[in-house]
Structures are given as structure tokens and as C-alpha cells.
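> Need a 3D model of the sequence below.
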Amino acid sequence: KPTDKTPYRLPTTYRWQEDLFELCNIRTLNRDRMCKVMKDLGMSRIFFLGDSLGLNMGQSFWKLTGHKDNPTELGSLDPNWERMVQCNPDNNEDDFLVTVVRTDQIIENDKPVDEEQKFKNCAAYCYPWSEHYKSYDEDTLFIANTGPHFQSHHRFQVTFDEFVAKIDSYNRPRDIILWRTTVPGHPHCYEPSDQKPFNSYMDYAATELTDTYSWDKFIGYNDYVAKALDERKREDGDFIIAGDKSASSIPSRARIELLDVYPMTVQRPDGHVSSGECAECPGPESGNSKDCLHYFLPGPPDWWNNLMYSHLLDLSPQGD
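Next up, the predicted model:
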């Protein structure tokens, strides 16, 4: 419980601080800052696509942009939602839409899917998303990830390649796609030694790197994406200046960039659902299985959004 001395949960008090290249510190987002960078980039919608961790990022974004309400109805098990962010109380010309869709593997099929009724149409829940994405007339910032639901490199690579091909087939060259890297959990998150961040990746790897749930394969998955996007960038050459609407500036295909949250997240074993902050939450003493993958909010996923915002500033012609 909060006290005068410790009013905030400890996992919310850490900051990602750059000590080698101080000018490269992560900039934190709020509503005004996000409204400005979306306007500078010419984007009128941000679309979060992914599994339950992607939903976590979407909810974090909603809160970081100053909203006190929950983006979905309290008690609703429908994971998908869409809300408008109001940028100016006097008019709506700079408002932007936030769309969140759950898909644990980014695949689509004709099978019924309903999380509330436990209808799974893939390894878990893969709600349709492509029609909703491509039918929107304005430019979109698209945050995507498959989720940690693949046990083989081949299956992951095929799914990622199919996703990129699908994006290109929609002919939305002015959209910006950020692929969020896949992050593992921390199998010992409930132990006292895991109640604060690791000082380095080596500290993480020494105790937490595990083949449980194929978490150890995520390094290879992320490496494949990084190399594929680097090759794509070389093929495309120089990009247009974001926000330039002139016909001569339209690129041949959408820009796809890497949003690499892996390094900062593996160093955060604290703040998980089973980290011991909540007596009723799954933990080593409860009869429920431990959850050392998902985080409470506020928590580490907030920094995924801050990193995203910093990346958008780098893409924006206006910068800071």
C-alpha cells in the first residue's frame, strides 16, 4: 500500500537513462507531445496490433496520453477497442484515432473467434484486422508484433514475411509501420533477487535465459526481423520527408522500422503480475500458475511507448 515515504510502486520509479550517449536519452510522451508528432508526421490514426502484450502497450498509451478512464468497458472481455484522442478542446482537426486489435499470431481465417466465449481460431485468439486497417482513408502509424506464440524459427519467419507482403499489397505507401520486437518473460520474477532491474544484459542472461515457452528463441526471431528490415531499407534508398503530402514525394511502399524494446525489457524482471506486489495475484504460494510474462501498469511497457515516441521524433521533419 502507498505510504507518505513510498507513494508509488517501486517498478514505476525506474527510468531508462542513457549514460553513454546522453543526447540519445529516451523522450517521454504525453498527450500534447503525441498530438504534435502525429500532426508533424501527417498521421491521423495509431493502430496497435498484437497479442496480450500488444494490448498492454495500447492500454499504457491510453493512460500516458492523460486519460483517467479505461479504454474498454469495465468487465468486458472483448480485447479490441477504438477511441479518439482529443488534442484541442476548441476543435477536432488535430485529433487522432487509437485502434487496438488482438491477434496472437497475425494470421486471419474464417473460424469463429471470441475471447469471452473461449473460441480460439489459431494457437490462441486471432481477431481479423486487415480490413479494418486498409479501409481507413487517412495515414496510419501501425505498431505490430506477432506475440510470443511461435515455437519454431521457420514458422515465425514465414508469418513475418507474409505480414510484410500483406502490408505491401494494400498499397498504403504513406503509412509508417513499427515492428515491436518480441520479448520473453522472467521465470524467476517472484524471487527476491528479481525485484529490481538488472544492471546489464549479461546479468539477465546469467539467470533468466530459458527455453521455457521457447523464450530463448526470441533473440533469433528479432534478429531475423532486424536483418529483413535493414535489407528493405537498403532496397528503398532515401525515404521521403514524413509529413510531405506532395505527389512527387509518395514512396513506392510503406516504411517499416524496428521498434526494439527487447534490450530494455529483458532487464526488467520487476513489475510482473507474479512479482509479489499483489497478494491475490498468481505467485509461488498460490494455486494458480505464475505469470512472469505480463506486467502491471504503470510499469515497463510504458517505456515501450516512450521509445516509440522518441523514434517518431527521429522520423519527424520537426524533431523535438
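
> only C-alpha atoms for contact and neighbour calcs from this point on.
Fine.

> since we're on Asp161, how many residues are nearby?
For Asp161, the count of nearby residues is 13 (other C-alpha atoms under 10 Å).

> quick one, helices of the protein?
31-41, 52-64, 130-134, 153-169, 201-207, 218-236, 262-266, 301-315 (DSSP state H).

> can you put those in JSON lines and add distance to Ile256?
Converted to JSON lines, the helices of the chain look like this (distance: least, C-alpha to C-alpha, whole Å):
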{"stretch": "helix 31-41", "distance to Ile256": "14"}
{"stretch": "helix 52-64", "distance to Ile256": "17"}
{"stretch": "helix 130-134", "distance to Ile256": "15"}
{"stretch": "helix 153-169", "distance to Ile256": "9"}
{"stretch": "helix 201-207", "distance to Ile256": "26"}
{"stretch": "helix 218-236", "distance to Ile256": "7"}
{"stretch": "helix 262-266", "distance to Ile256": "18"}
{"stretch": "helix 301-315", "distance to Ile256": "12"}
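
> For Pro11, find the nearest of these.
helix 301-315 (11.0 Å; C-alpha to C-alpha).

> so which of the helices of the chain comes closest to Thr72?
Of all the helices of the chain, helix 52-64 sits nearest to Thr72, with 9.3 Å by C-alpha to C-alpha.

> quick check: angle from the closest one to helix 31-41?
110 degrees (axes from the mean of the first three to the mean of the last three C-alpha atoms, to 10 degrees).

> and the angle for helix 52-64 with helix 301-315?
Using the same axes, to 10 degrees: helix 52-64 against helix 301-315 is 80 degrees.

> okay, how far is it across stretch 85-95, tip to tip?
Terminal residues of stretch 85-95 lie 6 Å apart, using C-alpha to C-alpha, to the nearest Å.

> May I see the buried residues of it?
For stretch 85-95, burial by neighbour count (16 or more other C-alpha atoms under 10 Å) applies to Val85, Gln86, Cys87, Asp94, Asp95.

> please give me the structure for this one as well, since I'd like to look at both together:
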Amino acid sequence: MLVRFSMGKCNTTRGLCLLLFIAVVISLVMASSAALSKHADEAMSSSVLVKDQSPPLSAIRKNSDACQDACLWKSGINGSWVQDFDFARDHGQFEKPLVIKDGPFQRRTAGAFQPSEDAPFPWRTSWRWVDHESDCQVDILTLDKFCKVLQKLNVQRILFFGDSLTDAMYTGLANKIGHANFRLNPDNQRNGSMICPVGGVHGADDRIIPVFDKKVSADKVRPNTTRKMIEFDHEVRHFLDISPADRVLAVFNIGAHYHDVNHYRQDLGVMLNLLSNMNRSQDLYIFRATSPGHEGCLPRTRKFDWKVGTRIVPLAKFEDYKVTVGHQHDWDKFEGYNNYTKYVLLEHNRKGLGPIYHYLDIFNMTALRHDAHAAPADCLHFQAPGPVDWWNHFLFTYLSRLSKDGQLRGKGSMREIPTNCRRSS
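I've put the predicted structure just below:
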């Protein structure tokens, strides 16, 4: 809107000009508010992979208002998967016996693989993520490094709260740590402890970090619907409040099983309110993006020889990822859910509301991994070890960078950092 004022006329009708000026200001404010609301709707309706259009790191670091480590929000958005069998040998496999054993389907398929000359390890484990931002490479999680960063951040407990994809992230972490340093509760394999030996040697001074995994859905159903209510049951509340002053690292997610954007918005709000109402400002809450499904993932036949294994390569670029609009499982809505979530978390943090929320953006890097699904029966979940392990590598890298960028204060409270240190402007 462009409004010109005639100074000559305003000299004689100052009152009228003043009223006109006030009206223009009010209309501009209202337009700005409407644009803000529209932005949230556009974030939800997005159906195209979002490439990072932000300035380069050199420009960001000149801005004193931005975070010290811009990789907190740039990592994992633009990059490529490079085949590296040395990586597969050194970091891509789980130690046997597994902490959490494979199910029957996994044993019949991915678990049946036998090494060969051209594939000494399963192909899905031989791909290493290389970020196009040279300073933003994902670091590889190891027990020693993970224990050190958790100690630096003063994390005493870890909670995974979400759907089956978050459950897979917990399983991958347990199996990555290995049976010598990750002990399960004999009555509940979703309740375990990570053992951080002091100086690399087990002893009486070992640091024990309880790790708990809980599905988001409860037994209660919303009135007049078939949707289960999101709530923290007594187990989750007890785990969070065992020691009220402790810091909990909570990785949470919803999104993969929603068929209506309004239902997603409503339940995301419920989840965030549950966390806010716990009044635990010292905790680290990290929302993991909903990972994409891949239509028609290979192999498509149950007669496939899993002993030989696949020779499928990841997609080369983000534009190659496609999912049909109106997909039967609504996978085409996942990116919109993620964009809406980022917007909501950013606005929450910008307003100075507690607690602080962080966002682990694994969508783009996982969109390229059509090669490792539990096909032919499942093109949403992944075989393990495989792409989900990179979510844990990314989680470790994020925490490591956060521990360097953030500064601890008081009894383990983190200084207020906007989501992934990114400003809204």
C-alpha cells in the first residue's frame, strides 16, 4: 500500500491528515498480522522439498545477533550420500549380540545378508553423509564422545517419546552403544541404562544414564473420534520427575500417522503444552522432523534374495524425491507438518516462552534414502543398521555443537537460545 501526503494540504487540515495517518498505520499492522497467520498456513501446505536459501556461513558469522555456530540449523539440509565401505566397516555395523534383538521380519530380510566381494557389508550401511557446507559435517557418535558431551551438558537422563520411528531411533542408539555399555531392564526393553565408564574403564565411578522409550499414543480415545489422546502417563511423568533438578534430554516427535492437518496442529499443541506444563526449564527438548516415506521402494517382491542383498543407491538430489499428492498414507503432507512445526517452535522461542525447543532437521537427508526401507512390505520404516543411525549421529553432532555454542548457568540451566540459533528474520 502506497500513500502520499500533500504537505500543502496538511498545513491547513492537520487533524484530517493525522487521522488518515493513524488509519494507514492500523491497516499496515493488520496486514502484517494477516501475513504472519498466512505464513503459518503456507508452512503447513508446503509440498516441495525446501532447499536452504540462507546466507553463507561467512555472512552469518558477521551478524552478532546470530548464533556462533550456524551449523546448528544448517546441517543435514543440503548434502549427498557417498559410498564408503571403510565407514561401513568402522562405524556402520552393530556389535553382536544385539542389545535389542531383530524381529522375525528383519531376520528374514536384512538379517539374512551374507558378505560378498563387492559388498563386504550391507550396501545400506556403506553410505556416508557429506554436507555441502564444509564446516557442517555430521560427526559420528561413539560411546566415549557421546558420554563426554552429555556430561558437558549435564544431562542425567534421556527420554524418547513418539511414534514407531522414534522407537527405531531409540533401538538404534541402544544397539550402537552395544551390549557392554547399554543394559536393558529385564522387564521392559524400552527401559534401559547407558553406562559411561570413567577413563574408558568400567568401575565403581561409572556414570549411569537411564534411557526410556515410550510410544506417544495412550489407551484413551478422543470423544467422538478414533484418535488416541496424547498424554504423559505415570511412567513418563515419573521418569521426568525422578529427580526434579536433573536435566533430561527428551527427543520427541509426532506426524507419521496423521491424515488431517488440523488434527496434527491440535496434537502438536497438546504435546508442547504437556512439556510446558511439566515446568522443567532446565531440560533439553528436541523435536525430530518426521521422516519421509518413499513410494514403490525396492525390492518389490518377497522372492528377493536377501542373502545377496540390495545394490540400490540413494537419490542424488532432493528434486528426485517425489511422493504423490493425496498419497494413501498422506506422506505428501509430512513436509508441511515439518515446516509448520519449525514455525511454531521458532515463534514459541522468540516470544521468550519456556521451555526452549530445538529442532533436529533430518527430513532432507533422509528423503534421499529410498534404498534401505523394510521393503517390500514397508516403505516408511528402515532396515537396521541403516539411515536411522544417522539420526543419532546428527543428534550427537547437534548436542556437541550446542554445548560449544551455549553456555551453562546456575544449576544446569541453558542460556536461552532460539530454535537452532536461527533468527526469524
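
> Can you pick out the most distant pair from the buried residues of stretch 85-95 of the first structure?
Val85 and Asp94 (9.0 Å).

> What's the match for Ile256 of the first structure in the second structure?
Correspondence of Ile256 of the first structure to the second structure, assessed by TM-score structural alignment: Tyr357.

> Next one: the residue nearest to its match when sequence neighbours are not counted from Ser217 of the second structure, what distance?
In this structure, Tyr357 of the second structure finds its nearest non-sequential neighbour in Tyr285, 5.3 Å apart by C-alpha to C-alpha, 6 or more residues apart in numbering. Distance, Tyr285 of the second structure to Ser217 of the second structure, using C-alpha to C-alpha: 19 Å.

> neighbour count winner among these two?
Neighbour tally, Tyr285 of the second structure and Ser217, criterion other C-alpha under 10 Å: the higher count belongs to Tyr285, 21 against 18.

> Identify the residue of the first structure aligned to that one.
So, by TM-score structural alignment, Tyr285 of the second structure is matched to Ile177.

> my read: its match touches Leu141, true?
Yes: between Ile177 of the first structure and Leu141 a contact is recorded at 5.9 Å, counting by C-alpha atoms under 8 Å.

> roughly how far apart are the residue nearest to Tyr357 of the second structure and Met365 of the second structure?
For Tyr285 of the second structure relative to Met365 of the second structure (C-alpha to C-alpha), the value is 21 Å.

> One more: Cys297 of the second structure?
17 Å.

> Next: Asp260 of the second structure.
Taking C-alpha to C-alpha, one finds Asp260 of the second structure at 25 Å from Met365 of the second structure.

> Closest to the centroid, which residue in the second structure?
Arg288 (1.9 Å; C-alpha atoms, centre = their mean).

> for the nearest residue to that one once chain neighbours are set aside, what are its contacts?
Ranked by C-alpha to C-alpha, 6+ apart and with sequence neighbours excluded, the top spatial neighbour of Arg288 of the second structure is Leu360, at 4.7 Å. Neighbouring residues of Leu360 of the second structure by C-alpha atoms under 8 Å, 6 or more residues apart in numbering: Ile286, Phe287, Arg288, Ala289, Phe394, Leu395, Tyr398.

> Same check on Pro11 of the first structure?
Counted by C-alpha under 8 Å, 6+ apart, Pro11 of the first structure has contacts Lys196, Asp270, Gly271, Gly299, Pro300.

> go with 10 Å
195-197, 268-272, 277, 295-300 (C-alpha atoms under 10 Å, 6 or more residues apart in numbering).

> pretty sure the residue nearest to Tyr357 of the second structure contacts Phe252?
Yes: at 7.6 Å, Tyr285 of the second structure and Phe252 qualify as touching, with contact defined as C-alpha atoms under 10 Å.

> any residues in contact with both of these two?
Leu159, Tyr359.

> which one in the first structure is aligned with Cys196 of the second structure?
Checking TM-score structural alignment: Cys196 of the second structure goes with Gln86.

> Does that match touch Leu97 like I think?
Yes: counting by C-alpha under 10 Å, Leu97 is a contact partner of Gln86 of the first structure at 9.0 Å.

> quick one: what's aligned to Asn338 of the second structure in the first structure?
Asn338 of the second structure maps onto Asn222 in the first structure, by TM-score structural alignment.

> my bad, Ala119 of the second structure
The alignment partner of Ala119 of the second structure in the first structure, by TM-score structural alignment, is Thr6.

> Show the contacting residues for that match.
Thr6 of the first structure touches nothing, counting by C-alpha under 10 Å, 6+ apart.

> all strands of the stretch 151-300 of the second structure, in order?
For the stretch 151-300 of the second structure, the strands defined by DSSP state E, counting those that start in this stretch cover 155-162, 182-185, 188-196, 207-215, 217-221, 228-230, 247-252, 284-288.

> Can you check which of these gets nearest to Val130 of the second structure?
Of the strands of the stretch 151-300 of the second structure, nearest to Val130 of the second structure by C-alpha to C-alpha is strand 284-288, at 20.0 Å.

> Check the mean deviation of the closest one from the first structure.
Comparison of strand 284-288 of the second structure with the first structure after fitting gives an average deviation of 0.4 Å (mean C-alpha distance after the TM-score superposition for the first structure).

> Packing partners of that strand?
Secondary-structure packing of strand 284-288 of the second structure (3 or more C-alpha pairs under 10 Å, 6 or more residues apart in numbering; DSSP states H and E): strand 155-162, strand 247-252, helix 334-350, strand 357-360, helix 388-405.

> give me every residue that touches Ser400 of the second structure.
Contacts of Ser400 of the second structure by C-alpha under 10 Å, 6+ apart are Leu72, Asp139, Lys145, Phe146, Lys148, Val149, Leu150, Lys152, Leu153, Phe394.

> Out of those residues, flag the one nearest to Arg61 of the second structure.
Looking across the contacts of Ser400 of the second structure and measuring by C-alpha to C-alpha, the closest to Arg61 of the second structure is Leu72, at 12.8 Å.

> Tell me how far the closest one lies from Leu399 of the second structure.
9 Å.

> anything in contact with each of the two?
Counting by C-alpha under 10 Å, 6+ apart, the residues touching both Leu72 of the second structure and Leu399 are Asp405.

> who's more crowded, the two?
Leu72 (25 against 22).

> Helix, strand, or coil at the more buried one?
helix (DSSP: H, G, I helix; E, B strand; the rest coil).
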